[in-house]
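*Asks:* Fold the following for me, if possible:
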Amino acid sequence: EESSPYKTCLTHGLVLDPQRKKMSKKLGNAVAPEEVWSKYGADILRLWFSSVDYTSDMGFGDEMLSPVVDVYRKIRNSFRFMLGNIYDYDDKKHRVSYGELGELDKYLMHKLQLLILKAREAYESFKFFRVYHMIHNFCVSALSQFYFDIMKDVLYTFAPDSKERRGAQTVLHDVLTVLVRLTAPILSFTCEEAWLSFPLGRPEKSVFLSEMPRPEPSLQDEGLASRWDRLVEVRDEVLVALERAREKKMIGNALESRLVLYSEDDNVKNLLKKHADLLDQLFIVSGVELSNSKGDLGEGSYAGEKVDLLVSVQKARGEKCQRCWMYSTSVGLAEEFPHICEKCVRAIRETQTNTNGR
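*Replies:* Next up is the predicted model:
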């Protein structure tokens, strides 16, 4: 019986020069692939092909590769950050169960499941440019500008074996294993390098012996995600207020500030009250106060554009902790640690206790 020797046939357009003219040796505008990978590396070339709509003709040149190089660095740096922060994490010993993770950790895991679902759909329909944009956006928006930024304090200043730090490492481990596998069909060499760099073991010897990740319904929480999507909107407004305070020379960096927040929207009020203990961490400031009176904010408060919110940026109270750099009135209360805050004193004592107990 006659039949095609393949299940699917995928066609693509021609690769043209930057002026969209046909490449030829006669015109002197031909670019050999080895010229590109000897200068940029093979993964940059692969990443460029994944970024374009291959169903039509594609213009190609150095100016087209420049933005792709920047995207590659973002993805690679995300891998490096995660690898660097799980250096002492053993998944068999230190894993924190999903139920014990913080809400921020669970929120990122929810977003990761959505990425897996959409990336698999894009791969299966050969929409590689969608995978390119999804992974880049996740690395920038969900990781670098959000989770990494917020969790640095936990990763760097909490006791090594604290539940918060081990929980963050659990999330970084899981995000990294997913991202490396999702990206491997495109950035083959980089992903294999990252896979072989796992500090304390990996499931398979090669990323190409592992399976493409599948979304886990148990790690999705629409209610939590809805709340945190709203918190992210609040955070965006706060970041604008902090930037304006910097422009006015009121503060140097966000840790030099404390915030007073006020809203007439009951939903926003309840949301902020529910997460009051997390707000200084979420906004990366040295204190947050929720006010019931607009008069407590004073003049010059920032009014949110998308959220009913007034933000007053004020100088932080207390002294600067030499360990975590946050300002606190508890700095110096412990005689043996005169230059650090109460939170850091607890972390040091917990570390000492755990070390002595081994």
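
*Asks:* hey, let's count contacts and neighbours off CA atoms from now on
*Replies:* Will do.

*Asks:* And the helices in the stretch 51-200 of the chain, which stretches?
*Replies:* Per DSSP state H, counting those that start in this stretch, the stretch 51-200 of the chain has helices spanning 62-84, 91-94, 103-124, 128-137, 148-157, 163-183, 188-196. These are given in chain order.

*Asks:* Buried ones in the shortest one, by neighbour count?
*Replies:* By that I understand helix 91-94. Under the neighbour-count criterion of 16 or more other Cα atoms under 10 Å, helix 91-94 has 91, 94 buried.

*Asks:* Give me the contacts around that helix.
*Replies:* For helix 91-94, the surrounding residues in contact (Cα atoms under 8 Å, 6 or more residues apart in numbering) are 166, 170, 173, 200.

*Asks:* same deal with stretch 35-50?
*Replies:* 65, 68-69, 72, 128-129, 131-132, 186-190.

*Asks:* Relative to residue 118, which of those residues is nearest.
*Replies:* Using Cα to Cα, residue 131 is the member of the contacts of stretch 35-50 that lies nearest residue 118, at 8.1 Å.

*Asks:* can you tell me how far the closest one sits from residue 264?
*Replies:* Using Cα to Cα, to the nearest Å, residue 131 is found at 41 Å from residue 264.

*Asks:* Same check on residue 150?
*Replies:* On the measure of Cα to Cα, residue 150 and residue 264 end up 27 Å apart.

*Asks:* out of residue 131 and residue 264, which sits in the busier spot?
*Replies:* Remark: of residue 131 and residue 264, residue 131 carries more neighbours, 24 against 13, as counted by other Cα atoms under 10 Å.

*Asks:* Tell me the spacing between that one and residue 61.
*Replies:* 22 Å.

*Asks:* from the contacts of stretch 35-50, which is closest to residue 227?
*Replies:* Looking across these and measuring by Cα to Cα, the closest to residue 227 is residue 131, at 26.7 Å.

*Asks:* residues touching that closest one, list them.
*Replies:* 50, 119, 122-123.

*Asks:* same thing but at 10 Å, please
*Replies:* 50-51, 115-116, 118-123, 137, 182-183, 186 (Cα atoms under 10 Å, 6 or more residues apart in numbering).

*Asks:* Name the pair among those with the greatest separation in space.
*Replies:* 51 and 116 (18.2 Å).

*Asks:* Run a quick neighbour tally on residue 299.
*Replies:* That count, for residue 299 with other Cα under 10 Å as the rule, works out to 8.

*Asks:* Second chain to compare with the first, below:
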Amino acid sequence: KSLGNVIAPQKIIDKMGADVLRLWVASTDFSGEMTVSDEILQRAGDAYRRIRNTARYLLSNINDFNPNTDCIATVDLLPLDAWLLDHATTLHQAVLADYAAYDFHSLVARVHHFCSIELGAFYLDIVKDRIYTGQKNATMRRSAQTVMWRVAEALTRWIAPITSFTADELWAHLPALAEPRAPSVFLATHTDDLVAVLSDEQRAFWSKLINLRDGVNRHAETARNEKIIKANLSATVTLFVDDALAAFLKPVADELRFVLIVSELTIQPLANVPQNIPIDTLPTGETLAVSIAVSETPKCERCWHHQADVGSHVMHPTLCGRCIKNIDGAGEIRSWV
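*Replies:* Here you go, the predicted structure:
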């Protein structure tokens, strides 16, 4: 300290906020040497913003959700929503164990990974189409909101001992319950509303589907870099798959384009793959090849998907049939995602 090679806590608080300082302390393994620098604090700030922005996104998408009247029963959740609930349950148990063991740096890493990967890079990326374009009270929309609400309730409690100011602010904006909640998150207990809902076989299904999606996304990134497409939704994708993968994808084939976030998707036998397209192997052993081209169909101005039926409806010439069904019809029905 006499040499001046320290960073004053008050300076960090004034510049980045107290919660960033608290997050840095919690994310550092106190059993070893604790180091700090502007770069390390910047990383802590980035991690804090990821967690905070994820919580804000969850709150914004349950703004019209009333947990007292709009909740979907766990057994009726769409499979993608059930996957998130199951994953959050596993994380919840790990978080409680980390707190019990004072293993704060592992806890922070788990929660940050959950916000960045399982939520940000997968679930929220897929489900936003359903939230934004579906009918307000549609089961497919309320299913997603039910799980997002339950995750928001749990996330607020997970981070409360560490990012205290942020958690208390989130607590004040969670949807009101029939039985008034505690006035502060610090007067509440951890939620008991998370339950494991998937079998090991179902978890393996989603793990394989995520691996498939990651592989297609790598090809899509290459296509964007090569200026073949501007965005995933401007793409038409053809998957050439072996027999095992074809059988695996059959149940979800009609909604697979929503998982991959592309406008058009076709699945063909691997034997049909052109010679210039490389063949990939999934971690589970199945083989596939991915062909990506720009869609030549018009773009729906509401959902941004490129669909052949845009322009064929007199009353809504700029919308696709799916959006028209959600606006004027009985509404879209999803079975998986």
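
*Asks:* re the thing from before, turn the contacts of helix 91-94 of the first structure into TSV, including distance to residue 106 of the first structure.
*Replies:* Rendered in TSV, the data for the contacts of helix 91-94 of the first structure read as follows (distance: Cα to Cα, whole Å):
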residue	distance to residue 106 of the first structure
166	14
170	11
173	14
200	24
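
*Asks:* got a winner among these for most neighbours?
*Replies:* Most surrounded of the contacts of helix 91-94 of the first structure: other Cα under 10 Å gives residue 166, at 25 neighbours.

*Asks:* Contact partners for the counterpart of that one in the second structure?
*Replies:* Aligned counterpart of residue 166 of the first structure in the second structure: residue 142 (TM-score structural alignment). The contact partners of residue 142 of the second structure, by Cα under 10 Å, 6+ apart, come to 62, 64-67, 70-72, 77-78, 130-131, 134-136, 148.

*Asks:* Of the contacts of residue 131 of the first structure, keep whichever come out buried.
*Replies:* Members of these classed as buried by 16+ other Cα under 10 Å are 50-51, 115-116, 119-120, 122, 137, 182-183, 186.

*Asks:* Hmm, residue 235 of the second structure is touching residue 290, no?
*Replies:* No. Judged on Cα atoms under 10 Å, residue 235 of the second structure makes no contact with residue 290 at a distance of 11.9 Å.

*Asks:* okay, and the common contacts of the two?
*Replies:* With Cα under 10 Å, 6+ apart as the test, residue 235 of the second structure and residue 290 both reach residue 220.

*Asks:* higher neighbour count, these two?
*Replies:* residue 235 (27 against 21).

*Asks:* which residue in the first structure lines up with the more buried one?
*Replies:* Match for residue 235 of the second structure (TM-score structural alignment): residue 257.

*Asks:* Any figure for the gap between the most centrally placed residue in the first structure and residue 247 of the first structure?
*Replies:* By Cα atoms, centre = their mean, the first structure has its centre lying nearest to residue 143, at 0.3 Å. To residue 247 of the first structure, residue 143 of the first structure is 26 Å away according to Cα to Cα.

*Asks:* Of the contacts of residue 142 of the second structure, select the buried ones using a ChimeraX command.
*Replies:* Selecting only the buried entries of these in ChimeraX, with 16+ other Cα under 10 Å as the criterion:
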select :62,65,66,67,71,72,77,78,130,131,134,135,136,148
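
*Asks:* Pick the one among the contacts of residue 142 of the second structure closest to residue 197 of the second structure.
*Replies:* So of those, ranked by how close each gets to residue 197 of the second structure (Cα to Cα), first place is residue 77, at 10.1 Å.

*Asks:* which non-adjacent residue is nearest that closest one?
*Replies:* residue 143 (5.4 Å; Cα to Cα, 6 or more residues apart in numbering).

*Asks:* Show me what residue 49 of the second structure lines up with in the first structure.
*Replies:* Residue 49 of the second structure maps onto residue 73 in the first structure, by TM-score structural alignment.

*Asks:* can you count the residues close to that match?
*Replies:* Around residue 73 of the first structure there are 13 residues (other Cα under 10 Å).

*Asks:* In contact with it: list those residues for me.
*Replies:* Residue 73 of the first structure neighbours (Cα under 10 Å, 6+ apart): 44, 79, 136.

*Asks:* now stretch 207-215 of the second structure: which residue numbers in the first structure?
*Replies:* Under TM-score structural alignment, the match for stretch 207-215 of the second structure is residues 229-237.

*Asks:* which of the residues in the matching stretch are buried?
*Replies:* Those would be 231, 234-237, for stretch 229-237 of the first structure by 16+ other Cα under 10 Å.

*Asks:* if we can go back for a sec, the residue nearest to residue 77 of the second structure: neighbour count?
*Replies:* Residue 143 of the second structure has 25 nearby residues by other Cα under 10 Å.

*Asks:* OK, contacts around it?
*Replies:* Here residue 143 of the second structure is in contact with 70-74, 76-82, 130-131, 137 (criterion: Cα under 10 Å, 6+ apart).

*Asks:* Could you measure from it over to residue 67 of the second structure?
*Replies:* On the measure of Cα to Cα, residue 143 of the second structure and residue 67 of the second structure end up 11 Å apart.

*Asks:* One more: residue 211 of the second structure?
*Replies:* Counting by Cα to Cα - residue 211 of the second structure and residue 67 of the second structure are separated by 33 Å.
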